[in-house]
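coords below, sequence missing:
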């Protein structure tokens, strides 16, 4: 094992043990500072000149370090990830979510998958390169940022707006939610995120006439809102096969020997097992009701009711989605929203070739396939600097592991050998990209 492989599990465990829960409270202090200081210390220890920045709010720590490459004229590669994690209730877990426990061949805890395991991989490789005096082909910018789980307003988005010089010269980036393996027909493919849906976080408001719950009511805000969100929940937005999804399904069909009909892809997607929920969500826009808020006493009809909706739109569908959304909700509900645009790039170029070569060297016979992520990442912020983004955080996974369910799930964990495998792949990639 290299020194990077040797220390990646320990780094992941120690990062998970630092509770960086992001509750999305815009007015509250950040929790990322201790993890950012940990990363800064690990980088400084081997000789990096580290920049520590708090992005617009106390405790929102971010760490950026650059490793000079052999050819300064080439665009730099940004290797980024987020330090924050979503909440976890310890009573639901087999192990404490902030233990970082290593058990049964896995590293357990909130962030093992999303995405402190990946941060440990990039940190281990960055430390190895500095210790060994490795000079990569082009500049590498390592960035560990805050607030991704709440849209990056106090993280990547703030840095892009206020400290863009930290990413000077970056033309491409790699980060989370890609590079993991799937198995079809006894063969492995590694999925590379080349696109992700746009994000719309909606707040729905219904007004009515307040009164006593024992009387007849024809203007009930709660009933209006309930009817609207029920219509939205039952509505199916039109199917659209985007280029990365078409390429992914075509590749999986070739590997599995199962027929894929581009005009009717859903039967094929339904046969993809654990992948079907994620890939199914990439076939059309979605709108999921996540919170309801109304009333304050059993016998009082309130004058207002509110809901929140997590909506995701395919690239190019933003305007059409808004029109369709308003029509489905109807006139009794007033929507307001914040949006982040979809991101997409083509599946080609030297960086993609280098990914394929790094995977082939460590897993001969495997192939790369593009895909569209139905969620969102900090790529939405970095694209404003003209940076082309790929999701590539390599992990070779057991075929029976329901990997996508571990994102924000109970008992989040990552295989130890997947972490060491991905560390080797990243080492090869960053030496040759």
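Here it is on my side, so go on. Fair warning: this is a prediction, and the values are worked out from it, not measured in the lab.

okay, CA-based contacts and neighbour counts for the rest of this
Fine.

ok, the spatially most central residue of the chain to residue 171 distance?
Closest to where the C-alpha atoms of the chain average out (CA atoms, centre = their mean) is residue 377, at 4.5 Å. Taking CA to CA, to the nearest Å as the measure, residue 377 falls 17 Å from residue 171.

for residue 165, same thing?
For residue 165, the distance to residue 171 - CA to CA - is 13 Å.

out of the two, which sits in the busier spot?
Neighbour count, other CA atoms under 10 Å: between residue 165 and residue 171, residue 171 has more, with 18 against 11.

show me what the host helix or strand of the more buried one is in contact with.
Taking DSSP states H and E as the definition, residue 171 sits inside strand 170-175. With contact meaning CA atoms under 8 Å, 6 or more residues apart in numbering, strand 170-175 is reached by 75-81, 141, 386-393.

do the same with stretch 384-399
Residues contacting stretch 384-399 (CA under 8 Å, 6+ apart): 118, 160, 164, 170-183, 190-195, 344-345, 379, 383, 415, 417-419, 421-423, 425-426.

before we go on, here's another structure to hold up against the first:
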């Protein structure tokens, strides 16, 4: 539908829209006050899912039962049925209801300005404080509010609109949430387009605002590297001390970057940013795509924060996270190991990723050898792969992806006064990796949970952080953007 028609809908309901903005703030506050910390098997997302179910049912919106793979790990699916005139599959909004840990009693000692579960609006900075404010109960509250607005005011849609609230995104494996729905209830969540985290938030390059939208993401692969040795008494010299070998592994992975790799999503992101910059700065970002120039640019032309953001986009990342070695102070252990969290670029095979890892550490260390007597010697290091998962690969130039991005850009550009949408590769992971594996329909998945952030607040650093917060005005702005995007995609009419 054309933009004038969408604006006409908003103009006709201007007073009602102000009411839904205030209600959306209260819905978010209520969700933040619910403790859904994902810190063990006893996490309780069901309390939030039941609350949202009550809101939907009170408004007469079609809603599933609370779906649980395990008691307490609740998921919910709501639907507004379209008239089918578009001939297109559903648009789906999704948000996870769980959060990372936050202190409940000693929050001041841990540096929080306000109670993480108090949902306080700070009068000084205009931000709503609380765990889940941006990750990602804000998207849940916005989605519910869009549904309520559509239902209350008789707005018709040309295709179905879904909202899916999921459990268990913050744990490795995420078996009780999106993965469970895709495997056990795929019929409830079949959609052409899915919008979830991370993206749609204000970001700035050289003072110019843009809105990144995730179209691809890395995945985590856990690798264990083990060194073996003869062990023995610590009063003797042990050149095969496995702790020393594992120390060398940790040092190599902590000081050397893995091989430079360019994906379509990375190219779109860097070329998009370069278009925002003055002519004399633009080549810096474009030339990051060159494996020969990138190291020099990172060392001499980028700030530390810029480098931290760019390196994961162009490299597989491997960080040592857990080391296991001896348990007695006067004994050399016979083995030592390190767990490495490897974040793999989508489209890069597992074998190629492991080759990158071995290349930095030293390929010869993983190969058997022959000693001076002709006897075979076991490899110095042994590598074992645990929990390999696939990332998300989408190209911004794919017709369906491009069409969805153009819709987001049109709305954001108009409502922001000229700021563009730029597709990007996420260095972390989201539920998107499960949604793209839907057994009957491959959806376009976009990280888009819009919020406008003023310069001075480093929005990405608020995720999982002390003093997680969201600007109330920016949240209301994002609510309007999300609603208009839904109207555009679903060809809303009355």
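Happy to help now that I have it. Everything numeric here is computed off the predicted structure, so don't read it as measured data.

in stretch 89-104 of structure 1, which residues are buried?
93, 95-102 (16 or more other CA atoms under 10 Å).

endpoint to endpoint, stretch 148-162 of structure 1 covers what distance?
First residue to last in stretch 148-162 of structure 1 (CA to CA) measures 17 Å.

what's the answer for stretch 451-464 of structure 2, then?
Note: stretch 451-464 of structure 2 ends 17 Å apart using CA to CA.

same check, this time on stretch 127-135 of structure 2
When the termini of stretch 127-135 of structure 2 are compared using CA to CA, they are 15 Å apart.

so where is it in structure 1?
Under TM-score structural alignment, stretch 127-135 of structure 2 corresponds to residues 106-114 of structure 1.

cool, and stretch 255-274 of structure 2?
Stretch 255-274 of structure 2 maps onto residues 234-253 of structure 1, going by TM-score structural alignment.

return the distance of the matching stretch from the chain's centre.
The gap between where stretch 234-253 of structure 1 is centred and where its chain is centred comes out at 19 Å by CA atoms, centre = their mean, to the nearest Å.

can you check stretch 67-74 of structure 1 too?
Centre to centre, stretch against its chain (CA atoms, centre = their mean), the figure for stretch 67-74 of structure 1 is 28 Å.

related to what we said a few turns ago, and the strand holding residue 171 of structure 1, how far out from the chain's middle?
15 Å.

next one: stretch 234-254 of structure 2
36 Å.

contacts for that stretch?
Applying CA under 8 Å, 6+ apart, the set of residues contacting stretch 234-254 of structure 2 is 225-231, 318-320, 325, 329-338, 360-361.

drop anything exposed from these.
Of the contacts of stretch 234-254 of structure 2, these count as buried by 16+ other CA under 10 Å: 225-229, 231, 318-320, 325, 332-338, 360-361.

from those, which land in strands?
225-228, 318-320, 332, 335-338 (DSSP state E).

as CSV, those with distance to residue 409 of structure 2 would be great.
CSV is the format used below for these (distance: CA to CA, whole Å):
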residue, distance to residue 409 of structure 2
225, 45
226, 48
227, 51
228, 55
318, 34
319, 35
320, 39
332, 60
335, 54
336, 51
337, 48
338, 44
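
what's the most distant pair in the residues you listed?
318 and 332 (27.2 Å; CA to CA).

strands of the stretch 201-350 of structure 1, residue ranges please.
211-212, 286-294, 300-301, 304-313, 333-340, 343-344 (DSSP state E, counting those that start in this stretch).

for the third one, give me the average deviation versus structure 2.
Translated: strand 300-301 of structure 1. Superposing on structure 2 and averaging over aligned pairs (mean CA distance after the TM-score superposition for structure 1), strand 300-301 of structure 1 comes out at 4.2 Å.

for the longest one, same thing?
The superposed strand 304-313 of structure 1 is, by mean CA distance after the TM-score superposition for structure 1, a mean 2.6 Å from where its aligned residues fall in structure 2.

equivalent analysis for the last one, please.
For strand 343-344 of structure 1, the mean distance from the matching residues in structure 2 following superposition reads 1.6 Å, by mean CA distance after the TM-score superposition for structure 1.

return the list of helices and strands in contact with the helix or strand following that strand.
Heading C-terminal from strand 343-344 of structure 1, the first helix or strand you meet, by DSSP H and E, is helix 350-362. The contact analysis (3 or more CA pairs under 8 Å, 6 or more residues apart in numbering; DSSP states H and E) places helix 350-362 of structure 1 against strand 367-373, helix 416-432.

how does it look with 6 Å?
Judged by 3 or more CA pairs under 6 Å, 6 or more residues apart in numbering; DSSP states H and E, the packing partners of helix 350-362 of structure 1 are helix 416-432.

check the offset of the helix it packs on from the chain's centre.
19 Å.

how about stretch 47-65 of structure 1?
Using CA atoms, centre = their mean, the offset of stretch 47-65 of structure 1 from its chain centre is 21 Å.

repeat that for stretch 132-141 of structure 1.
The answer for stretch 132-141 of structure 1 is 26 Å, by CA atoms, centre = their mean.

just stretch 32-51 of structure 2 next, same as before
So, by CA atoms, centre = their mean, the centroid of stretch 32-51 of structure 2 is 19 Å from its chain's centroid.

many thanks, I have nothing further to ask.
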